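Chemist: generate a structure from the sequence data that follows.
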Amino acid sequence: MIKRAFIFGAMAAGALALAGCDGMLPMGEAEAALDIPEIEAGELSEATMIDITRQLSSDEFGGRMPGTKGEELTVALLTERFEAAGLQPGNNGSWVQEVPLIEITGTNFAPLTITNGETDLAFDYGTEWTAVTYREDAQTQIANSDLVFVGYGINAPEKGWNDYEGVDVKGKTVVILVNDPDWETEGLEGPFNGKAMTYYGRWSYKYEEAARQGAAAALIVHDTDPASYGWNVVESSWGGPQAYPQRGENAPPLTSLNGWVQKEVAREILAAAGQDLDALTAAAKTEGFEAVDLGMTASTSFESTFRSFTSQNVIGVLPGSEAPDEYVLHTAHWDHLGTCNPPADDGDNICNGAVDNATGTAALVALAEAHAKAGAPRRSLVFLAVTAEESGLLGAYYYASNPVFPLDQTVGGINMDAFQVAGPAKDVTVVGPGKSQLDAFLDAALAADGRVATPNPKPEAGYYYRSDHFAFAKQGVPMLYIDGGEDLIDGGREAGAAVAKDYTDNRYHGPKDEFNEEWDWSGVMADLQLFYRIGRSMAMSTSWPNWNDGDEFRGVRDESCASSEAGC
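Modeler: Predicted coordinates for the structure are as follows:
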């Protein structure tokens, strides 16, 4: 039985009324009432979660690198389980959407050599610096390229901020700080949202802007706190084969080399140039910062081999009973890194990706089963397992650019990436609260389950820009991203923080993210029940939730809806 509750935007202050949270914005008074049905608990299978997570993260699947045998096994498993769950093929009779990619593997890396004619410095690839190329060049060579320190490497006209103003970096190598200038701010006030990272703080933006400025190479200074992960993550994620979308005509410009250097390497380079890293970092945080020509040059080279291949998004749909042309998305990425570099101390080099993201992929199947058992909701439910997230959200971006189901007929969605397997929590962690009216649907589900929301405890990490929902948000589709809770029933917030730290330090993007038969799945199932309630409520609703007034994605959605004859 479905009960309906009409919740107004101004009333969505319940579980998410947390002042100063991660970019939180109040719901606008002018927003229309939202139709938020009350949803009974779903029949969710813990056995499904365990079995699929175990299979996907087994050594047989080889770390689920796109374009490998691991992909073939993954796609076959998901197709089989989606069909058994009661879904229909989601792409015009097919279970898959083909995603054209190219794999680039760098080899024979020369040291990164820095010189000013008097001082010669050389740094070893892997342990001190790492790099890739996005170009299809058999040989990449940076020879005597002038080094320029460009602070945070941001060009944001709407904020009156341009770290490249007055400097010509064409053909040069830019050295860039990670994150935003105000990432150390305690609150969320500042030119770049204070402590909360904006897209300008993400490494992907920094490389894109360096290329637009004509730089030959871009080197980001790795610093664990503002990056929110250690050098081991950089080394494992950027070593080995890298997948990228195949470039078409009129593609944006590219640098020849994009890389990272250890913080102490950057300190040594700047010292040789007569500069101090700490002093330049402090200066880069201020408006009007001027780039610094370091009077030194950089040189390195490496070779690349290429493989063009087609990867696959897997799509299943449960057609709606009354509004089948209106869609609610559930997304998770099925891929991982394949092999890890460096390997673990015991020689294990398979990046099994059990938590990240075999758990989220299993959740797609478990949710599909539960929704099918409950019967078709009024709107269609789409279950989308995307490829190449670890390579830069490539599968999600491809779908968002080539949607099977029109985005202006897509109500919104939920992304699932890495479930917390340390037992039940009183809360859930909301990444990017206050961004959209989907918060009201989350509020209702939390109230039904007797739980509360905690804002992202590390807004400086920019997690909202680091998983697949971001690709859809950029196209205007409202998306929720929710992580496991921090306030564990057994041990409270101290235990929750310890679990998160242990995973980040010892397993994230490493060979020890492996399935464990001793895991406590009760917290996973509680989170999954929350996702079930949210998704089904959206699918039973008649409302079209939007981004909040002033949100960065509101304009895109409004434009999309204004031009639509159907949907929003």
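Chemist: contacts, neighbours, all on C-alpha from now
Modeler: OK.
Chemist: helices of this structure, start to end?
Modeler: Assigned by DSSP state H, the helices in the chain fall at 46-56, 69-85, 203-212, 224-227, 231-238, 263-272, 277-284, 360-374, 394-401, 438-449, 469-473, 492-506, 522-540, 554-562.
Chemist: list the buried residues for stretch 546-554?
Modeler: Within stretch 546-554, the residues that qualify as buried are N546, W547, N548, D549, F553, R554, counting by 16 or more other Cα atoms under 10 Å.
Chemist: ends of that stretch, what's the gap?
Modeler: Start-to-end span of stretch 546-554 (Cα to Cα, to the nearest Å) is 7 Å.
Chemist: for comparison, sequence B:
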Amino acid sequence: MTRALLAAAAASLLAGTTLAAPAISVETLRTVTQTLSSDAYEGRAPTTPGEEKTVAYIADRFAKAGLKPGARGGWFQPVPLVETTVDPKVTMKIAGGATPLEFAYKTDMVLSTRQVTPRIDIAGSDVVFVGYGINAPEKGWNDYAGLDVKGKTVIVLINDPDWKTMSLDGPFGGRAMTYYGRWTYKYEEAARQGAAAVLIVHDTEPAAYPFGVVVSSWSGPQLEIDAKDNHMGESKAIGWITNDAAHRLFAAAGKDYDQLVTAAAQKGFKAVPLGLKASTGFDVKVRRQASRNVVGILPGKTAPGDYVLYTAHWDHLGRCEPVEGDGICNGALDNASGVAGLIAIAEAAAKEGPAARSQVFVAVTAEESGLLGSAYYAENPLYPLKNTVGGVNMDGLNVNGVSRDVTVVGLGKSELDDMVARAAKAQGRTISRESTPEKGSYYRSDHFSFAKLGVPMLDAKAGVDLVEGGPERGKALAADYTAKRYHGPKDEYDPRWDWSGAVQDLELYYAVGHELADGKAWPNWFPKDEFRAIRDKSRMTK
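Modeler: Okay, here's the model as predicted:
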């Protein structure tokens, strides 16, 4: 740590303890968040006029903060994207059961495709229930065992088989979601198995958000990294169906849905052909256009070839499903506030002066479309990942006031935990695990793009134990945001927000980042972590 950080006060949090870091500007937090989440930015969807305003504004703020252009002489790293938009008149028909079914778009289901083609047609595809859709050889679990689903439609449950377990014990980590539980994995595995269509059954608790979030996120234009094969190896149709629609589908097949869901949670579950035929067809509008990551750098003074990353995603959903006549998803907390934090830390770091190592600040695009901007940077790094020490990711700041604890997403995975613990102790705070590990937060933000390629990245946030109101108020406010504002038009800037908690967290992020930047440590993953071997191999080639 720098001398300033080592001089952190020893008083308790309740007495107002903060790390002795350069001041984090509340004015920056307010101004940047309010600006980026205003209607003028149209919800910051990539490849729209809203992007043009957004990336220009961030580059300007980076320059004013004191950063240098970090993308090969400029501020922007182009990210090649392809946009597909499904005709909203799409329906899905289910035949062969006791009652013919027709599922309506946005009411019963949402459908999309990753294939870059003007038309998708699926006719008379056999429907198979594959439980949680997991193939995990290391766990002796394969929901596709002995099954050929080529050309078929698979019905899949969200999350892991043991998500109802209240402890962290179980074949898939109990209450804590693994990557096998994420919707991204479900589609990836079904495509590997050759499925023509994949429908995930939505259930609010294991999904961690209501079906309205699915509709907002999945209707309208969808983005993917542009690829030479046009993603033709993916399933033709991917999407979600409501829990109610799933019950009707299973009833039409003469099956007890609840009974089969219970069976699917047991090891050795065998997939169940439902004796139904699924048909759908829809037109797809295709548009290719590059988006941009915004990159700034503070060059290091003694080890400029070593790099510390700070990241936050600038994008949101743009124009979305209207609520009370409002059809712009402004994304104030998610993640205009995170970008504000990124800029505020850049200002503080520039004021402090050059650290030993270089500090790279990246506002990434297309997080809401599947971490695309961070994935593109990680796979096409402007600064080698083998020389990237680690970093900090920011996705939504705390506007509810200071907390007694700090939550580390993915606690117990890397040696960054020790740095967080030191910074938290200096603030008089404790470290807590996620209160809702079933949400799978570790796999839902941009740090994961770097983690899976070996770079330890901190993803932390204020805990739920607020100084004013305790854990009861903290949990209630978090639940209220998820239910009423997350990925919807109501995620708007509020001048009444209390930024003291955001400042508290940003001081902690700064402390961890600056310890990395001004030190010689190369934090690794703990020995049994899934990413340890990748990091070790990368470091051997340094």
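Chemist: which of the buried residues of stretch 546-554 of structure 1 fall in strands?
Modeler: If you go by DSSP state E, those have nothing in strands.
Chemist: make JSON lines out of the residues you listed and add distance to L394 of structure 1.
Modeler: Listed next are the buried residues of stretch 546-554 of structure 1 as JSON lines, based on distance: Cα to Cα, whole Å:
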{"residue": "N546", "distance to L394 of structure 1": "25"}
{"residue": "W547", "distance to L394 of structure 1": "24"}
{"residue": "N548", "distance to L394 of structure 1": "27"}
{"residue": "D549", "distance to L394 of structure 1": "29"}
{"residue": "F553", "distance to L394 of structure 1": "20"}
{"residue": "R554", "distance to L394 of structure 1": "23"}
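Chemist: from these, pick the one nearest M65 of structure 1.
Modeler: Nearest to M65 of structure 1 among the buried residues of stretch 546-554 of structure 1: F553, at 31.2 Å, using Cα to Cα.
Chemist: and the residue lying closest to the closest one once chain neighbours are set aside, how many neighbours?
Modeler: In space, and not counting its chain neighbours, F553 of structure 1 is closest to G476: 5.5 Å by Cα to Cα, 6 or more residues apart in numbering. For G476 of structure 1, the tally of surrounding residues (other Cα atoms under 10 Å) stands at 26.
Chemist: now swap in A447 of structure 1 and tell me
Modeler: A447 of structure 1 is flanked by 13 other residues according to other Cα under 10 Å.
Chemist: returning to what we had before: any idea how far the aligned partner of the residue nearest to F553 of structure 1 in structure 2 is from K413 of structure 2?
Modeler: Under the alignment (TM-score structural alignment), G476 of structure 1 pairs with G454 of structure 2. Distance, G454 of structure 2 to K413 of structure 2, using Cα to Cα: 12 Å.
Chemist: what about stretch 113-131 of structure 1, how long is it end to end?
Modeler: Stretch 113-131 of structure 1 has an end-to-end distance of 14 Å (Cα to Cα).
Chemist: elements contacting the longest strand anywhere in structure 1?
Modeler: Using DSSP E to define each element, structure 1 has its longest strand at strand 292-318. Secondary-structure packing of strand 292-318 of structure 1 (3 or more Cα pairs under 8 Å, 6 or more residues apart in numbering; DSSP states H and E): helix 69-85, strand 88-89, strand 96-107, strand 112-115, strand 139-149, strand 379-386.
Chemist: now tabulate those in CSV and tack on distance to S321 of structure 1 and mean neighbour count.
Modeler: As requested, those are exported to CSV (distance: least, Cα to Cα, whole Å; neighbours: other Cα atoms under 10 Å):
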stretch, distance to S321 of structure 1, mean neighbour count
helix 69-85, 17, 18
strand 88-89, 14, 19
strand 96-107, 23, 20
strand 112-115, 61, 20
strand 139-149, 55, 20
strand 379-386, 7, 26
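Chemist: out of the ones you listed, which comes closest to W519 of structure 1?
Modeler: Counting by Cα to Cα, W519 of structure 1 lies closest to helix 69-85 out of those; the figure is 22.3 Å.
Chemist: what's the mean deviation for that closest one versus structure 2?
Modeler: Here the mean offset of helix 69-85 of structure 1 against structure 2 after fitting is 0.8 Å, by mean Cα distance after the TM-score superposition for structure 1.
Chemist: E290 of structure 1 maps to what in structure 2?
Modeler: The equivalent of E290 of structure 1 in structure 2 is K270 (alignment by TM-score structural alignment).
Chemist: tell me who's in contact with its match.
Modeler: By Cα atoms under 8 Å, 6 or more residues apart in numbering, the contact list for K270 of structure 2 reads V130, D143, Y144, A145, A264.
Chemist: list the contacts for the last one?
Modeler: What it means is A264 of structure 2. Contacts of A264 of structure 2 by Cα under 8 Å, 6+ apart are G131, Y132, P161, K270.
Chemist: and the residue lying closest to L528 of structure 1 once chain neighbours are set aside, how many neighbours?
Modeler: Spatial nearest neighbour of L528 of structure 1, chain neighbours left out: A363 (7.1 Å); criterion: Cα to Cα, 6+ apart. Using other Cα under 10 Å, the number of residues around A363 of structure 1 comes to 33.
Chemist: corresponding residue for A363 of structure 1 in structure 2?
Modeler: Taking TM-score structural alignment, A363 of structure 1 has G341 as its aligned residue in structure 2.
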